[in-house]
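Novice: sequence and predicted structure below; questions after.
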Amino acid sequence: MHRGISARRGEDSSVTLEIGANWAGNLAYRSVRIEEPATVAEVQDLIAGATSVRPLGTRHSFNAIADSAELLISTARLTAPPVIDAGRRTVTVGAGIRYGDLATQLQKAGWALANLASLPHISVGGAIATGTHGSGNNVGSLASAVAGLELVTATGTVLQLQRGDADFDGAVVSLGAFGVVTSVTLDIEETFTIEQSVYELLPWASLEAHFDRITGAAYSVSLFTTWRNPDVFDQVWLKRRPDQDAAAPADLFGAIPATGERHPLPGISAVNCTPQLGVAGAWLDRLAHFKLAFTPSNGDELQSEFLVPRAHAVAALAAVRSLADRISPLLQVCEVRTMKADSLWLSPASETDAVGIHFTWLPRQAEVEALLPEIEAALAPFNARPHWGKLFTPDAALLDRLFPRLADFQALAARLDPERTFVNTFLASTVLPER
């Protein structure tokens, strides 16, 4: 049987709407029920008769994308063990499995994923639905590795889609608009080794002049800054594949190797971070920034991210830099990452190589939300797309311009969910407004 999570009740015995919260604690879900089915049949049973449903992953979204007026269906127990197809070089898993858990099982079998996000704690289904990514000039977002998926629609139909199917590119970065994804098939490759090195104090002038060479210096590269000193980027993390990349440089365009392990946030112990100092290790122990065995923070943060076409990267970063004095008092750290273009309709990297400018904020939501329009205005000339699971200003007209396939996405939603069972307030204000 599926597992239900009861709503808390107040002194007057009326059901309160705060029966759960997201990981950061900045959002209380309005739903009166959260259920945790373990099988496809249980998902079908829950959807039957419901008028407002949303899928819920590991709760790492900072906005109301996963909220519902009635029912949340958690994928936490949809964790069917990996089924590896060595001939096709794919693995099929339950949508609720966390990337770190999947990675551990793949490594034991001699296989790997091409990339991981900074946190291995997020679920496969939730990450791909929101366009979450790692970093690497020649590596796509996590969603780009999807070769197939299974979902239960609002009618209870089990829909199977494979790469190449007519609706596939619209259904991967789905924002949960078409149903509950129950399993996912991902591309895999043979296991590989990563060496991670951190460099410090990269001059802004070097970033301006050599952005492509810096982000291409390793298989995966992340840059961090607090913007407190706009003339430098505080850290550059190089994640090298010895079988593909040149040796780690002694000097990275003026940035120097760190003398010890570093946390992305200044002054924080690196004990929870993945190993550095160029020590070789398996891909799953280096591609993420944080270890699976540890909680990387207490959730006392907010996040935003805007992704621009790679051609605009330096100009977009200069625009953010011009707001350094406004940003830095609210900021914990800003991270810059790259990714290869894909063909997924609502992917932030759809049809363009992209650069993500990510903000980890202090938990001061009113002030952050007041500042976001300034950042969005500064990035508007560069066609900046939001990360779907972070804080941004909803603007349906703007999103219609930023995503050329949005009309196709809307048509697919109308066909798969004509009664708008999976449309919540967030979707109605962004990609699926009432017509």
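Specialist: Sure, I can see it. Here the structure is a predicted model, which is why all the values come from computation and not from measurement. Residues are numbered from 1 along each chain as shown.
Novice: rest of the way, CA atoms for contacts and neighbours
Specialist: OK.
Novice: where's residue 105, which helix or strand?
Specialist: If you go by DSSP states H and E, residue 105 is part of helix 99-108.
Novice: the structure to be compared is supplied as follows:
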Amino acid sequence: MRNWAGNVVYSSDDLRSPHTVDELQELVASSPQVRATGTRHSFSDVVDTSGVLVSTAALDLAVEVDATTGVAWVPAASTYAQVAPVLDRAGWALHNMGSLPHISVGGACATGTHGSGVRNGCLASGVVGVELVTGTGELVTGRPGDPDFPGMVLALGSLGVATRLALRLEPTYPVRQEVVLDVPITSAVDHVAEILGAAHSVSLFLSFRDPAVVDSVWLKHRGATASEPGLLWGGRRAEAAVHPIVGFPADAATDQLGTSGPWHERLPHFRPSFTPSAGDEIQSELFVPLDRAAEVLSAVAARSARIAPALQVMEIRTVAADDMWLSPFHDRATLAVHATWVSDPRLVAPALAELEQVLMPFGPRPHWAKHFTRFDRDWAESAYPRLPDFRALAQRLDPDRRFVNDFVVRLGLR
């Protein structure tokens, strides 16, 4: 068995799909090693185990909306593409979505997956309840106010198997998306704070085919009648729909050109009915302090000649700070530097090494579910001040270390 991209071969092909929570509890309690798997969109070995891989997709669980509290309990195995239309039809929305709606809610929240926006937290920041089958087979529920809750949601699957998550809702809203093309790098550096704050969600895409320009800036405005930007930062407004990767057909991308539509049809970059992104790829992502954005963009552009040979596209986004113990955005407003590489590991290795080296002076944290190489136990100790609290929580919920795998040991998380 492999992950979605095929770059990770799992150590086990023992995949179980219990049909009830009771069956899941019995399975966990009787398995020396177990990890949950969802849509397999992780590019690291965060999910891997030599024991049992368990999917909760067969559990008889449904989306339950509580209009009184503005909360929806959703199956952890469900994808955002499945959940979002249900919420929208009931008059509700989420604060943000990732670029791909194809990913599972549980997996995305457990690994720190995010959308964009200087005021928007990662997807896990919208979770107000989590239901877990722990290492003892017990079903527990964590909620805000519980002392351990900041460690329970974004936990890399190493505390238990999530069955359901409660998501904070807000009234549904429309979004308009427009794209600005060919912004000079010098202008993007000079105006980076203005650009990143110009809409509810903003993404910069760079391929470095022309190292002097940002290929496109995607602006997602909340509301049906967003104000037109007075400045295009030296670029030009797109007059036809585009794909984030230059030259790819735009059919897979969500509607642009300023047409208003439901939040869940504009906040992602890709439609759920199409193969997301390039399809044949490896992904990496590193998170650095937002207040260093201009320096980071300049540094990456200056070394682009060594990065570009393996690069399909780089995306620059923002994520608000949060208080979750293992969050890459813990206590830090963040600039996200995402690379979609070609699928050849031989080309990717030197390019990724270059990108990690360029960003190392800025104190990067990697996306737990993306491909990275330079980070280890010593780094985790310094980067995550609440790591001792997480380890103590893990010892209580998983005393027999059923959910421990090579990934969390290598990084000193367990």
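Specialist: Perfect, thanks for sending it. All values derive from a computational prediction rather than experimental measurement.
Novice: can you calculate the TM-score here?
Specialist: The TM-score (TM-score structural alignment, normalised by the length of the second structure) is 0.97; 413 aligned residues with a Cα RMSD of 1.5 Å.
Novice: returning to that earlier point: list the buried residues of the helix holding residue 105 of the first structure.
Specialist: By neighbour count on 16 or more other Cα atoms under 10 Å, the buried set for helix 99-108 of the first structure is 99-103, 106-107.
Novice: and for stretch 380-391 of the second structure?
Specialist: For stretch 380-391 of the second structure, by 16+ other Cα under 10 Å, it's 380, 383-384, 386-387, 390-391.
Novice: closest to residue 414 of the second structure out of these?
Specialist: residue 391 (5.7 Å; Cα to Cα).
Novice: so what's the residue mapped onto that closest one from the first structure closest to, chain neighbours aside?
Specialist: When the first structure is aligned by TM-score structural alignment, residue 391 of the second structure is paired with residue 410. In this structure, residue 410 of the first structure finds its nearest non-sequential neighbour in residue 432, 6.3 Å apart by Cα to Cα, 6 or more residues apart in numbering.
Novice: can you tell me the SS state at residue 222 of the first structure?
Specialist: strand (DSSP: H, G, I helix; E, B strand; the rest coil).
Novice: now it: how far from residue 201 of the first structure?
Specialist: As for residue 222 of the first structure, its distance to residue 201 of the first structure is 13 Å (criterion: Cα to Cα, to the nearest Å).
Novice: the two - which one has more neighbours?
Specialist: Taking neighbours as other Cα atoms under 10 Å, residue 222 of the first structure and residue 201 compare with residue 222 leading, 24 against 20.
Novice: now which residue in the second structure aligns to that one?
Specialist: For residue 222 of the first structure, the residue aligned by TM-score structural alignment is residue 203.
Novice: could you do residue 146 of the first structure as well?
Specialist: Counting by TM-score structural alignment, the partner of residue 146 of the first structure is residue 127.
Novice: then residue 105 of the first structure?
Specialist: So residue 105 of the first structure corresponds to residue 86, using TM-score structural alignment.
Novice: please apply the same query to residue 362 of the first structure.
Specialist: Match for residue 362 of the first structure (TM-score structural alignment): residue 342.
Novice: ok, and the closest non-adjacent residue to the match of residue 105 of the first structure?
Specialist: residue 63 (7.7 Å).
Novice: cool, residue 405 of the second structure as well?
Specialist: In space, residue 405 of the second structure is closest to residue 49, 5.8 Å off (Cα to Cα, 6+ apart).
Novice: which of the three states applies to the counterpart of the one you found in the first structure?
Specialist: Aligned against the first structure by TM-score structural alignment, residue 49 of the second structure finds its counterpart in residue 68. Here residue 68 of the first structure is recorded as coil under three-state DSSP.
Novice: report how many residues lie close to residue 68 of the first structure.
Specialist: Counted with other Cα under 10 Å, residue 68 of the first structure comes out at 27.
Novice: same check on the one 3 residues further on?
Specialist: The local packing of residue 71 of the first structure (other Cα under 10 Å) involves 23 other residues.
Novice: for residue 34 of the first structure, see how far away it is.
Specialist: For residue 71 of the first structure, the distance to residue 34 of the first structure equals 6 Å [Cα to Cα].
Novice: so residue 127 of the first structure is in contact with residue 143, correct?
Specialist: Yes: taking contacts as Cα atoms under 8 Å, residue 127 of the first structure lies within contact range of residue 143: 7.5 Å.
Novice: which helices and strands does the longest helix along the first structure pack with?
Specialist: Here the longest helix in the first structure is taken by residue count, with DSSP state H as the criterion, and it is helix 365-379. Here helix 365-379 of the first structure touches helix 313-321, going by 3 or more Cα pairs under 8 Å, 6 or more residues apart in numbering; DSSP states H and E.
Novice: before we move on, back to that, give me every residue that touches the residue nearest to residue 405 of the second structure.
Specialist: Shown in contact with residue 49 of the second structure (Cα atoms under 8 Å, 6 or more residues apart in numbering): 10-12, 33-35, 405-406.
Novice: ok, back up a step: SS state for the match of residue 391 of the second structure?
Specialist: helix.
Novice: map residue 302 of the second structure across to the first structure for me.
Specialist: Using TM-score structural alignment, residue 302 of the second structure sits opposite residue 322 in the first structure.
Novice: about what we covered before: how big's the offset between the longest helix of the first structure and the second structure?
Specialist: Following superposition, helix 365-379 of the first structure is found to deviate from the second structure by 2.4 Å on average (mean Cα distance after the TM-score superposition for the first structure).
Novice: report the buried residues of that helix.
Specialist: Buried residues in helix 365-379 of the first structure, counted by 16+ other Cα under 10 Å: 365, 368, 372, 375-376, 378-379.
Novice: also stretch 317-333 of the first structure?
Specialist: Neighbour counts over stretch 317-333 of the first structure (16+ other Cα under 10 Å) mark 317-321, 323-324, 327-328, 330-333 as buried.
Novice: which among those gets closest to residue 298 of the first structure?
Specialist: Distances from residue 298 of the first structure to those, taken by Cα to Cα, are shortest for residue 332, at 13.5 Å.
Novice: tell me which residues touch the residue nearest the centre of the first structure, please.
Specialist: For the first structure, residue 132 is the residue whose C-alpha lies nearest the centre (Cα atoms, centre = their mean; 2.3 Å). Residues in contact with residue 132 of the first structure (Cα under 8 Å, 6+ apart) are 117, 141-143, 387.
Novice: swap in 7 Å and give it another go.
Specialist: Residues near residue 132 of the first structure by Cα atoms under 7 Å, 6 or more residues apart in numbering: 141-142.
Novice: aligned partner of it in the second structure?
Specialist: With TM-score structural alignment as the criterion, residue 132 of the first structure matches residue 113.
Novice: on the three-state scheme, its match is what?
Specialist: Residue 113 of the second structure ends up coil, using three-state DSSP.
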